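Q: What follows is a protein structure lacking sequence information:
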């Protein structure tokens, strides 16, 4: 009986040591990051009012990152090469990353990620043309796009994210005819707006061209639909435009 009790005691000691080793090992394992497309809120805005390197919230709690989307909702386009734009609140430049996902069933699969040492945030509205390193999108497909402000490369959990969805739809015959009759790109933007094609209006509003009163009015109209309150509206409308050069 004493021999059996001794054997059981030794076995218990071995199990205790193994468990202690496992727990100690877990303490030194790096944190497991969530999939990139699970980090961002679906509102098209970064969470709260925190910015990179700041633990305090600025007045009015304006997000540090706002995607130029219709109040964070999904938008449509007939262009396989749309334009993407977002607002950056803070002046201090930080590395920036852009990702594009394609919907595959009930999940989104990464199509393209842009990580470039030269790609850094700038205060105001940053504009990325799909010609700059992004693949042509497919008609009938739904995509998710995401912007990340890299606050601390060694601590991903401190980075700021925002994301939105975009759907590429067929160009209807009636609209195609109307667009063909119009030579003025601002008149075409009105046709896109009537057809609820957000990203086509956005592309017209923020394509680098000579600024005119009509173009400025179009941009303000777009930003009006993005802002959630007067403070956001004021910041967005006063923003400089920064086309991304890659």
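A: Everything's here; your move. These numbers come from a predicted model, not from an experiment.
Q: C-alpha only now, for contacts and for neighbours.
A: Noted.
Q: Looks to me like residue 153 is in a helix.
A: No - applying DSSP: H, G, I helix; E, B strand; the rest coil, one finds residue 153 to be coil, outside a helix.
Q: Could you report the separation of it from residue 163?
A: 20 Å (Cα to Cα, to the nearest Å).
Q: Of these two, give the one with the bigger neighbour count.
A: Neighbours were counted for residue 153 and for residue 163 using other Cα atoms under 10 Å; residue 163 has more, 28 against 11.
Q: show me where this protein has strands.
A: For the chain, strands defined by DSSP state E occupy the ranges 65-67, 75-77, 83-88, 95-104, 107-120, 124-129, 142-149, 160-168, 241-243.
Q: May I see the ones you listed arranged in CSV, with distance to residue 10 as well?
A: Putting those into CSV (distance: least, Cα to Cα, whole Å) gives the following:
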stretch, distance to residue 10
strand 65-67, 59
strand 75-77, 66
strand 83-88, 62
strand 95-104, 54
strand 107-120, 50
strand 124-129, 66
strand 142-149, 53
strand 160-168, 51
strand 241-243, 69
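Q: Take this one as well and set it beside the first:
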């Protein structure tokens, strides 16, 4: 029995030491740009203290973006991940995507339940919503709305995203690998949004996989977001609100 325990511990140690080494290098295609920021962009990854009757003191709103506030993607319609804290009552949440001129590209609202957790939201691909332009930066916001009549009490986080073009070699590798191996390729290429979303999708479909859970924690820890590593994923269908518009 002791030998079995020691073997299990050794196996766990091997798994932990063989986690993906997430290092967020800027993609080569972006490094060549004179506009590439060297010290990140202004943003707010973590929301302020909760306030208002509909909020509890459990957790804080978080945008899952790198410390630079800028994440890269190869996707025309990428995923955005954020953490919604537990609330004492259902609350409205607003997602807004803007271009560099602060023009609204996409907006939607949805209602969260009392529960807290991680949202993996995919920008919907449709004829009315153009794909993200390669090389351009977009600012995205998530707001928790306690009082729709007084938006000054919103709790808001925001980050930036930029779509980059991949070289043919990396594109071919991505097409030939499994989703788990793809996470590592995304990470090495500096594609934060794609690595995070792919790993989140794997964790949702395989919630009891130790390896995926450990890699999820390591990935978040690489950008000091591991405070919510043990939080569940919320299955909320986000649809375009009729009162908001896609431009």
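A: Thanks, I have it. None of the values given here were measured: they were computed from a predicted structure.
Q: Got a TM-score for the pair?
A: Taking TM-score structural alignment, normalised by the length of structure 1 as the basis, the two superposed chains have a TM-score of 0.69; 191 aligned residues with a Cα RMSD of 2.6 Å.
Q: The strands of structure 1: which one's closest to residue 196 of structure 1?
A: strand 75-77 (7.2 Å; Cα to Cα).
Q: Can you spell out which helices and strands pack onto the closest one?
A: strand 160-168, helix 198-206 (3 or more Cα pairs under 8 Å, 6 or more residues apart in numbering; DSSP states H and E).
Q: Please tell me how far the residue most central in space within structure 1 sits from residue 96 of structure 1.
A: Closest to where the C-alpha atoms of structure 1 average out (Cα atoms, centre = their mean) is residue 146, at 2.5 Å. Separation of residue 146 of structure 1 from residue 96 of structure 1 (Cα to Cα): 11 Å.
Q: quick one on the thing from earlier: of the helices and strands packed on strand 75-77 of structure 1, which approaches residue 116 of structure 1 most closely?
A: That would be strand 160-168 among these, by Cα to Cα, at 17.0 Å.
Q: Relative to structure 2, which residues correspond to the closest one?
A: Counting by TM-score structural alignment, strand 160-168 of structure 1 falls onto residues 155-163 of structure 2.
Q: Give me the mean deviation of that stretch from structure 1.
A: Compared with structure 1 after fitting, stretch 155-163 of structure 2 has a mean deviation of 0.4 Å; criterion: mean Cα distance after the TM-score superposition for structure 1.
Q: From residue 198 of structure 1, how far out is the equivalent of residue 185 of structure 2 over in structure 1?
A: Mapped onto structure 1 by TM-score structural alignment, residue 185 of structure 2 lines up with residue 191. Distance check for residue 191 of structure 1 against residue 198 of structure 1: by Cα to Cα, it reads 11 Å.
Q: neighbour-wise, which of these two wins?
A: residue 198 (22 against 19).
Q: so who does that one touch?
A: Shown in contact with residue 198 of structure 1 (Cα atoms under 8 Å, 6 or more residues apart in numbering): 69, 70, 75, 76, 77, 192.
Q: Return the closest of these with respect to residue 137 of structure 1.
A: Closest to residue 137 of structure 1, out of all of the contacts of residue 198 of structure 1 and judged by Cα to Cα, is residue 77, at 10.2 Å.
Q: Please name the nearest non-neighbouring residue to the equivalent of residue 92 of structure 2 over in structure 1.
A: Under the alignment defined by TM-score structural alignment, residue 92 of structure 2 corresponds to residue 95 in structure 1. Once flanking residues are discounted, residue 95 of structure 1 sits nearest to residue 120: 4.4 Å by Cα to Cα, 6 or more residues apart in numbering.
Q: Trace residue 123 of structure 2 over to structure 1, please.
A: So residue 123 of structure 2 corresponds to residue 130, using TM-score structural alignment.
Q: returning to what we had before: deepest of the strands of structure 1, which one?
A: By mean neighbour count, with neighbours taken as mean count of other Cα atoms under 10 Å, strand 65-67 ranks first of these at a mean of 28.
Q: In structure 2, what range does that one match?
A: The aligned range for strand 65-67 of structure 1 is 61-63, by TM-score structural alignment.
Q: what residues does that stretch touch?
A: With Cα under 8 Å, 6+ apart, stretch 61-63 of structure 2 has contacts from 44-48, 81-85, 142, 155-159.
Q: Repeat the analysis, applying 7 Å as the threshold.
A: 45, 46, 47, 81, 82, 83, 84, 85, 157, 158, 159 (Cα atoms under 7 Å, 6 or more residues apart in numbering).
Q: now do stretch 156-173 of structure 1
A: 39-42, 44-46, 65-67, 72-80, 138-152.
Q: could I get the helices and strands packed on strand 75-77 of structure 1 as JSON lines with distance to residue 124 of structure 1?
A: Compiled in JSON lines, these are given as follows (distance: least, Cα to Cα, whole Å):
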{"stretch": "strand 160-168", "distance to residue 124 of structure 1": "16"}
{"stretch": "helix 198-206", "distance to residue 124 of structure 1": "13"}
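Q: These: which one's closest to residue 232 of structure 1?
A: The nearest among those, by Cα to Cα, is strand 160-168 at 15.9 Å.
Q: ok, the nearest residue to residue 180 of structure 2 once chain neighbours are set aside - how many residues close by?
A: Nearest residue to residue 180 of structure 2, sequence neighbours excluded (Cα to Cα, 6+ apart): residue 199, at 7.2 Å. Residues near residue 199 of structure 2, counting by other Cα under 10 Å, number 21.
Q: What's residue 199 of structure 2 aligned with over in structure 1?
A: Aligned partner of residue 199 of structure 2 by TM-score structural alignment: residue 205.
Q: Was I right to think that match contacts residue 220?
A: No - using Cα atoms under 7 Å as the test, residue 205 of structure 1 is too far from residue 220 to be in contact (9.0 Å).
Q: ok so, going back, just tell me which of the strands of structure 1 ends up closest to residue 226 of structure 1.
A: Comparing the strands of structure 1 by Cα to Cα, strand 65-67 comes nearest, at 8.2 Å.
Q: how close does the closest one sit to structure 2?
A: Mean for strand 65-67 of structure 1 is 0.7 Å (mean Cα distance after the TM-score superposition for structure 1).
Q: which helix is the longest one in structure 2?
A: Looking across structure 2 with DSSP state H, the single longest helix is helix 2-17.
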